[in-house]
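# sequence first, predicted model second:
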Amino acid sequence: MKLDDKNLTETGLTPKGQGRLLLIACGALAREILDLIKQNGWTHIDLQCLPAKLHLYPDQIVDAVENAVEKHRDNYDRIFIAYADCGTGGLLEAKCAELGVDMIAGPHCYSFFEGNDTFAALGEVTAFYLTDFLVRQFDAFIWRPMGLDRHPELRDMMFGNYTKLVYQAQINDPALVDLARSHAERLGLDFEHRQTGYGDLAMVLEQEAAR
């Protein structure tokens, strides 16, 4: 399957074959996880990515994860869930416990990219966050789903309590920084660029790969 944002958003990414460890992850994390697998030579790890568009419908995440676990668990020694809570209100954590699989700690990917402890300490309740994926997919995940393409006057109602847009960059790409800055301008927010890298995601996957 071609690795591009469209198929990661619409169809997800299926594993290529059997391995000791299967990661079931959000499609919005596919590039980062594949980079970490390549950089670290984790040849014993396979990846299944569920469609990133599930983030628009968090009530569907739990069922999608459960179905993926049940589909693949007989072929793998271990499965790890590369989702945080992601708007499921604790239901994903409860389901993972029921299924006997572990998952990444934290409320969402913005937290674990920043580092969960650091993110909690910052307490930035008026910051709106973007990752590399969301910078590239801003229109598909934010502008159009919120109706701002049709009703730009909704901007103040939806973003009036935010003060800044924080771009948490996983890779160093000046073009993405410029694009993120343009998104901040569209939303009428101050702009802040942070080179977070992979944050806790790298640490957690390293631990899982070594088990």
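Noted; the coordinates are in hand. Numbering: from 1, shown residues only.
# C-alpha only now, for contacts and for neighbours.
Noted.
# got the buried residues for stretch 148-167?
148, 155, 159, 162-167 (16 or more other Cα atoms under 10 Å).
# residues in contact with the residue of the chain most remote from its centre?
What lies farthest from the middle of the chain is E153; by Cα atoms, centre = their mean that is 28.5 Å. By Cα atoms under 8 Å, 6 or more residues apart in numbering, E153 lies in contact with nothing.
# my assumption is that it lies in a strand; please confirm.
No: assigned with DSSP: H, G, I helix; E, B strand; the rest coil, E153 falls outside any strand and is helix.
# check the offset of the helix or strand where C49 lies from the chain's centre.
If you go by DSSP states H and E, C49 is part of strand 45-50. Its chain's C-alpha centre lies 13 Å from the corresponding centre of strand 45-50 when counted by Cα atoms, centre = their mean, to the nearest Å.
# would you check that I81 makes contact with A25?
Yes: with contact defined as Cα atoms under 8 Å, I81 counts as touching A25 (6.0 Å).
# all helices of this structure, in order?
5-10, 30-40, 61-72, 91-99, 109-114, 116-122, 132-136, 138, 155-159, 174-187, 199-210 (DSSP state H).
# below is an additional structure, to be compared with the one above:
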Amino acid sequence: MTPPDDATLTISGLPPEGAGRILLIACGALAHEILALKRINHWSHLDLQCLPANLHLWPDRIPAAVEQAVTDHRANYDRVFIVYADCGTGGLLQAKCAELGVQMVEGPHCYSFFEGNAAFAAKAEDEFTAFYLTDFLVRQFDAFVWRPMGLDRHPELRDMYFGNYT
């Protein structure tokens, strides 16, 4: 797995091993990919603390959850990085990270991490009818889409919700 060019630049900006302990506070939906990058690159100086992926169902709760995680863990690390995009917080997460003095990965949402923010933005006008499915979302479809959207109780809503996706 090779991350996109702009993600490589962001990730490679992390201090090398021996420069102190680093904590990545991330969305649980990205855990598999982050752990793969950590393993492939032998980043033994990085630790990962994931927050529940279902916070995306309530984006307004993400900044407070990130703040709590930073507060809980900051004293044990030389640096803390936030591996979330805006994820529907309307800039509140970026403001919270600035207030806390921690860096956050840039991007509108984590789907843009997979192909890089520039490539994702270039396709945004052409793919606005796309419903993005990551491996995580496919595995957790019932918990993150089907039940929260009420489709388990009202399957007739499926075409209304998804009818304009191509």
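Perfect, thanks for sending it. Predicted, not measured: the structure shown is a model, and the values here were computed from it.
# ok, back up a step: how about the residue farthest from the centre of structure 1, what's its match in structure 2?
In structure 2, the residue paired with E153 of structure 1 according to TM-score structural alignment is E156.
# ok, now how distant is its match from D142 of structure 2?
16 Å (Cα to Cα, to the nearest Å).
# W43 of structure 2 too?
Between W43 of structure 2 and D142 of structure 2 the distance is 33 Å, computed by Cα to Cα.
# related to what we said a few turns ago, reformat the buried residues of stretch 148-167 of structure 1 as CSV; add distance to E124 of structure 1.
Converted to CSV, the buried residues of stretch 148-167 of structure 1 look like this (distance: Cα to Cα, whole Å):
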residue, distance to E124 of structure 1
L148, 24
R155, 20
F159, 14
Y162, 10
T163, 10
K164, 10
L165, 11
V166, 10
Y167, 13
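# re earlier: which of the helices of structure 1 sits most buried?
helix 109-114 (a mean of 23; mean count of other Cα atoms under 10 Å).
# that helix vs structure 2, average distance?
Superposed on structure 2, helix 109-114 of structure 1 shows a mean distance to its aligned partners of 1.1 Å (mean Cα distance after the TM-score superposition for structure 1).
# give me the residues contacting that helix.
For helix 109-114 of structure 1, the external contacting residues (Cα under 8 Å, 6+ apart) are 83-84, 86, 105-106, 119-120, 129-131, 168, 196-201.
# and what of stretch 61-77 of structure 2?
Residues external to stretch 61-77 of structure 2 that are found in contact with it (Cα under 8 Å, 6+ apart): 20-23, 25, 51, 55-56, 80, 82, 89, 92-93, 96-97, 100.
# if we use 7 Å, what do you get?
21-23, 55, 80, 92-93, 96 (Cα atoms under 7 Å, 6 or more residues apart in numbering).
# what's the first-to-last distance across stretch 154-166 of structure 2?
Span of stretch 154-166 of structure 2 from end to end, Cα to Cα: 22 Å.
# and stretch 94-113 of structure 1, by the same measure?
23 Å.
# ok, stretch 81-98 of structure 1 next?
By Cα to Cα, one end of stretch 81-98 of structure 1 lies 13 Å from the other end.
# got it, and stretch 55-66 of structure 1?
16 Å.
# again with stretch 79-94 of structure 1
Across stretch 79-94 of structure 1, the terminal residues are separated by 16 Å (Cα to Cα).
# same question for stretch 146-161 of structure 1.
16 Å.
# cheers, nothing more for now.
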